[in-house]
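In: coords below, sequence missing:
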């Protein structure tokens, strides 16, 4: 191999590594976004469950006082 071919091989490997790093960073960002969205959705579901539970308890207390 000539020096120019070796240099192009090294540059290609370095560019490929940089590209793979960029792809991994993008997928990590997307995974984090998806995880945050799922956590937010679960917090809303939990809050709604707590509200429904307290509302049922309130209605039971009101019926028992009447």
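Out: Cool, the structure landed. If you're wondering where the values come from, they're calculated on a predicted model, not measured in any experiment. Numbering: from 1, shown residues only.

In: could you use CA atoms for every contact and neighbour count after this?
Out: OK.

In: neighbours of residue 42, how many?
Out: Number of residues near residue 42 (other CA atoms under 10 Å) recorded here: 12.

In: in addition, the following structure is provided for comparison:
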């Protein structure tokens, strides 16, 4: 089972954001994390089978985005 912080990270990723900076502000205010730390946690979650079981739609979408970015490099 995922912890509360991990679940909160995935919940933020499920949301759509109105403009630049809104997501980073929410990360700071709701989770108390820097953007860098947030993305480190998020990337680790994408490789965690518990995250996939908890929210397969979000995790699979983010895995596709990550793979596309890696291919472009």
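Out: Arrived safely. Please read these numbers as outputs of a predicted model, since none were measured by experiment.

In: what would you report as the TM-score here?
Out: Here the TM-score for the pair of chains, by TM-score structural alignment, normalised by the length of structure 1, is 0.29; 22 aligned residues with a CA RMSD of 2.3 Å.

In: would you mark the buried spots in the helix or strand containing residue 51 of structure 2?
Out: Residue 51 of structure 2 is part of helix 49-54, with elements assigned from DSSP states H and E. By neighbour count with 16 or more other CA atoms under 10 Å, helix 49-54 of structure 2 contains the buried residues residue 51.

In: so what's the residue count around residue 48 of structure 1?
Out: 12.

In: can you check residue 22 of structure 1 too?
Out: By the measure other CA under 10 Å, the count of residues near residue 22 of structure 1 is 12.

In: same check on residue 52 of structure 1?
Out: 12.

In: so which strand or helix has it?
Out: Applying DSSP H and E, one finds residue 52 of structure 1 within helix 3-65.

In: before we move on, the earlier item: who does the helix holding residue 51 of structure 2 touch, helix- and strand-wise?
Out: Applying 3 or more CA pairs under 8 Å, 6 or more residues apart in numbering; DSSP states H and E, we find helix 49-54 of structure 2 packed against helix 56-72.
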